[in-house]
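Trainee: no sequence on this one, just coordinates:
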């Protein structure tokens, strides 16, 4: 049970500086409000999003301070490449038992736009841009020793677009080369972790984005976000999650099915080096690196998995380039995955339609 901030009519924050206008969204540990900074005279610049943590989340040891410190580290890196694709912390303070984070007001999420499309996916040109900008964001975060752990469509927001009318959405989905320059920012640092510190939680990453090293417990690092980028690219292109594991009662568990699907899509098995590091290896794998309870796997290439959805406008060249990119992200050995900087050199990311 979380005790959230509940404003009364005419409520303000920080001794009257911020007027609380209306709720923008609500999560388990925080509620985000639209606020008006009364110290700013320009009406176009005075609106912000106030993320107000629950009393319980604020009281959690190291939790709120971790998110605030990360956002502050990002704010202090304004001269570094990638800063344009992460949020700016404008202010932070405590309002009674609640930590308040004041952030810029952005537009709709990539997830919301996907749900509006006819196939729950996005045009290739837009996916390339989203991936390109998110990689720049991760490049900065990883240089700052921050692991995001939650790179998904809900946490990527448009920063220069307002989609209020159906025609706007239809134009985006219908156009193959759109003239509007789209900008995105990676948000959602509530579950982020410092790279050089012990993770604050025992369960990392949403289930669908969970990489093998988290399931088998053989490491934690920036490669977690690289795995998620591969999952993100697939989901945005075809409108379906890359992994949706299921248990089968007594025959296998959710985790075993997840590991099986990883091997089916990549054609890889877990190497001797991984087995040596995997604390949970004996729970799922035999000494050869294969699943003990699911010995027979049916290989399915990433290319074929994409073709199976018959997405209009997804050309064979796009499938090949995106599959090469996704395959690199899904290297089972976390130490062999490319960095965000290296992924920016892949043709799938380099062909992003950007205008600076």
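Mentor: Nice, thanks for sending it over. All of these numbers come straight from a predicted model, not from anything done at the bench.
Trainee: Please count neighbours and contacts with C-alpha atoms only from this point.
Mentor: Noted.
Trainee: Is residue 256 in contact with residue 291, as I believe?
Mentor: Yes: counting by C-alpha atoms under 8 Å, residue 256 touches residue 291, with 7.4 Å between them.
Trainee: Which neighbours do these two have in common?
Mentor: Jointly contacting residue 256 and residue 291 under the rule C-alpha atoms under 8 Å, 6 or more residues apart in numbering are residue 284.
Trainee: need the contact list for the most centrally placed residue in the chain.
Mentor: Closest to where the C-alpha atoms of the chain average out (C-alpha atoms, centre = their mean) is residue 151, at 1.2 Å. Listed by C-alpha under 8 Å, 6+ apart, the contact partners of residue 151 are 186, 225, 228-229, 232.
Trainee: sec struct for residue 89, please.
Mentor: Three-state assignment for residue 89 (DSSP: H, G, I helix; E, B strand; the rest coil): coil.
Trainee: Against residue 65, how distant is the nearest residue to it once chain neighbours are set aside?
Mentor: Distance criterion C-alpha to C-alpha, 6 or more residues apart in numbering; nearest residue to residue 89, sequence neighbours excluded, is residue 103 at 5.3 Å. Separation of residue 103 from residue 65 (C-alpha to C-alpha, to the nearest Å): 16 Å.
Trainee: Of these two, give the one with the bigger neighbour count.
Mentor: residue 103 (19 against 14; other C-alpha atoms under 10 Å).
Trainee: Helix, strand or coil: sort out the more buried one for me.
Mentor: Three-state assignment for residue 103 (three-state DSSP): strand.
Trainee: which residues touch it?
Mentor: By C-alpha under 8 Å, 6+ apart, the neighbours of residue 103 are 48-51, 87-91.
Trainee: May I ask which of those has the most neighbours?
Mentor: Within the contacts of residue 103, most neighbours by other C-alpha under 10 Å means residue 50, with 28 neighbours.
Trainee: That residue - that's part of a helix, no?
Mentor: No: Residue 50: not assigned to a helix; according to three-state DSSP it is strand.
Trainee: and here's the other structure:
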């Protein structure tokens, strides 16, 4: 008689030879993460909260959760169930923020641009107790939708994938309204990025379950243990995510919402293993303006100067990220290219230095206050602000200015006059001193957004 498999360790095995499962190579959560403290195994048809929610489709996955479309026995008929890993660093602060916003949302029209929590509960599973969050169904993220737009197909090497100006402008406008709602209620998002901007979908309450359920034939992958034994801690099948792209609203009804006020998420399978380790201890994101955390999970290329220099921060970090996204949505390229492959201090220092170099070249010369707070400034610049190259003997690379980059990469829909307006606006948002950055309410009054 074959002995049952031993309980998997709570930590991931150090090498592939110790893995329980054959690597499928599929772009979904890692099978190895199904272990005590990790993901909860979900199969289509599973129910939660005493039968209230029935799983019919997988919408996504990240480092800390899997996300499912479920049938609700109440109203609305369909909702989204986000199941956190059992050892997710979820805090009471996150839940207090989500619950508070859900209560004040009905009184503020700007709340329609923030995903609001509908329900929360705990589920006890084989891998531990999991925090479960329930939200309204939404479509693609701004990061993923851009690849699906007709104007960006077929994909060609060197072709920039970007939104048409109308869609980019509406997306940015809705993000500002969502941020204004958060700030009105004393909340900072902390992770404003294209992956946390969701597009709304049409009303699916009258759509039959058969028209929304998972397409199992094409996007289901059987999971097999290396030793051939049955596994209690993982599902029998891994499902590829199947977002509600075909249900999205793209006309005048288009509505974009800020999401992920709980844990910042990264896709799992698409990350190199060393990058995955780098983000293994990502902290909670949203916070009260009166009680900021010591650190955030803002993506490295969207960090404001105060984050790089470990200075006090508040809602200004959201506005800085927003300024970077303006350039990205309108041009199809990131404003700052900052990479970090390792997790040691030297890698972090090199990335920080490179980021500050780019600020100096792209936006405007760094002020004395930043130079004084930058620990390695003397290794990077002479006293007369002449650039040094501490990492090689090559001539220092000077990045193009924001004005030049915008003029070179703007879409044809934006003429010289509008390009000058946008350059001036981004210069105001990308202000080194967070106290001088415009607020979300200020920007909503700007002619480019209000016209």
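Mentor: Received the coordinates, thanks. Owing to the predicted nature of the structure, the values given are computational and were not obtained by experimental measurement.
Trainee: Could you tell me the TM-score of the two chains?
Mentor: For these two chains in superposition, a TM-score of 0.82 is obtained (TM-score structural alignment, normalised by the length of the first structure); 327 aligned residues with a C-alpha RMSD of 2.9 Å.
Trainee: Quick check: the aligned residue for the residue nearest to residue 89 of the first structure in the second structure?
Mentor: In the second structure, residue 103 of the first structure lines up with residue 135, judged by TM-score structural alignment.
Trainee: can you check residue 39 of the first structure too?
Mentor: Aligned counterpart of residue 39 of the first structure in the second structure: residue 74 (TM-score structural alignment).
Trainee: tell me which element that match is part of?
Mentor: Here residue 74 of the second structure sits in a region with no helix or strand, counting by DSSP states H and E.
Trainee: now the nearest residue to it once chain neighbours are set aside: how far from residue 39 of the second structure?
Mentor: Nearest non-adjacent residue to residue 74 of the second structure, counting by C-alpha to C-alpha, 6+ apart: residue 52, 7.6 Å away. Residue 52 of the second structure sits 21 Å away from residue 39 of the second structure, taking C-alpha to C-alpha as the criterion.
Trainee: neighbour count winner among those two?
Mentor: More neighbours surround residue 39 than the other of residue 52 of the second structure and residue 39, with 31 against 12 (other C-alpha under 10 Å).
Trainee: For the more buried one, which non-adjacent residue is closest in space?
Mentor: residue 85 (4.6 Å).
Trainee: which residue in the first structure lines up with the one you found?
Mentor: Under the alignment by TM-score structural alignment, residue 85 of the second structure pairs with residue 54 in the first structure.
Trainee: same question, residue 312 of the second structure
Mentor: Correspondence of residue 312 of the second structure to the first structure, assessed by TM-score structural alignment: residue 219.
Trainee: and that match, how many residues sit next to it?
Mentor: Residues within reach of residue 219 of the first structure, counting by other C-alpha under 10 Å, total 18.
Trainee: Then residue 236 of the first structure?
Mentor: Residues lying near residue 236 of the first structure (other C-alpha under 10 Å) number 26.
Trainee: Please give the centre-to-centre distance between the helix or strand encompassing it and its chain.
Mentor: Per DSSP H and E, residue 236 of the first structure falls inside helix 223-238. On the basis of C-alpha atoms, centre = their mean, to the nearest Å, helix 223-238 of the first structure sits 8 Å off its chain's mean C-alpha point.
Trainee: Pull up the aligned stretch in the second structure for the helix or strand just after it.
Mentor: Once the chain leaves helix 223-238 of the first structure, the next helix or strand it forms, by DSSP H and E, is helix 254-266. Aligned using TM-score structural alignment, helix 254-266 of the first structure spans residues 351-363 in the second structure.
Trainee: Can you get me the centre-to-centre distance for the matching stretch and its chain?
Mentor: Stretch 351-363 of the second structure sits 23 Å away from the centroid of its parent chain (C-alpha atoms, centre = their mean).
Trainee: Can you mark which positions in it are buried?
Mentor: 351-359, 361-363 (16 or more other C-alpha atoms under 10 Å).
Trainee: Closest one of the residues you listed to residue 369 of the second structure?
Mentor: residue 356 (12.9 Å; C-alpha to C-alpha).
Trainee: average offset between the longest helix belonging to the second structure and the first structure?
Mentor: Across the second structure, the longest stretch assigned as helix under DSSP state H is helix 165-184. Helix 165-184 of the second structure differs from its equivalent in the first structure by a mean of 1.3 Å after superposition (mean C-alpha distance after the TM-score superposition for the first structure).
Trainee: where in the first structure is the aligned partner of that helix, by residue range?
Mentor: The alignment of helix 165-184 of the second structure onto the first structure (TM-score structural alignment) covers residues 124-143.
Trainee: And stretch 415-422 of the second structure, by the same measure?
Mentor: Residues 315-322 of the first structure are matched to stretch 415-422 of the second structure when aligned by TM-score structural alignment.
Trainee: Now that stretch: buried residues?
Mentor: 318-322.
Trainee: which one of these sits closest to residue 137 of the first structure?
Mentor: Checking those against residue 137 of the first structure by C-alpha to C-alpha gives residue 322 as the nearest, at 19.5 Å.
Trainee: List the residues that contact the closest one.
Mentor: 233-234, 348.
Trainee: got the contact list for the match of residue 312 of the second structure?
Mentor: By C-alpha under 8 Å, 6+ apart, residue 219 of the first structure lies in contact with 213, 277-278, 334.
Trainee: which of the residues you listed show up in the second structure as well?
Mentor: Shared with the second structure under both residues aligned by TM-score structural alignment, their matches' C-alpha atoms under 8 Å, the contacts from these are residue 213.
Trainee: I'd like to know which of the contacts of residue 219 of the first structure is nearest to residue 127 of the first structure.
Mentor: residue 334 (24.3 Å).
Trainee: residue in the second structure matching the closest one?
Mentor: Alignment note (TM-score structural alignment): residue 334 of the first structure maps to residue 434 of the second structure.
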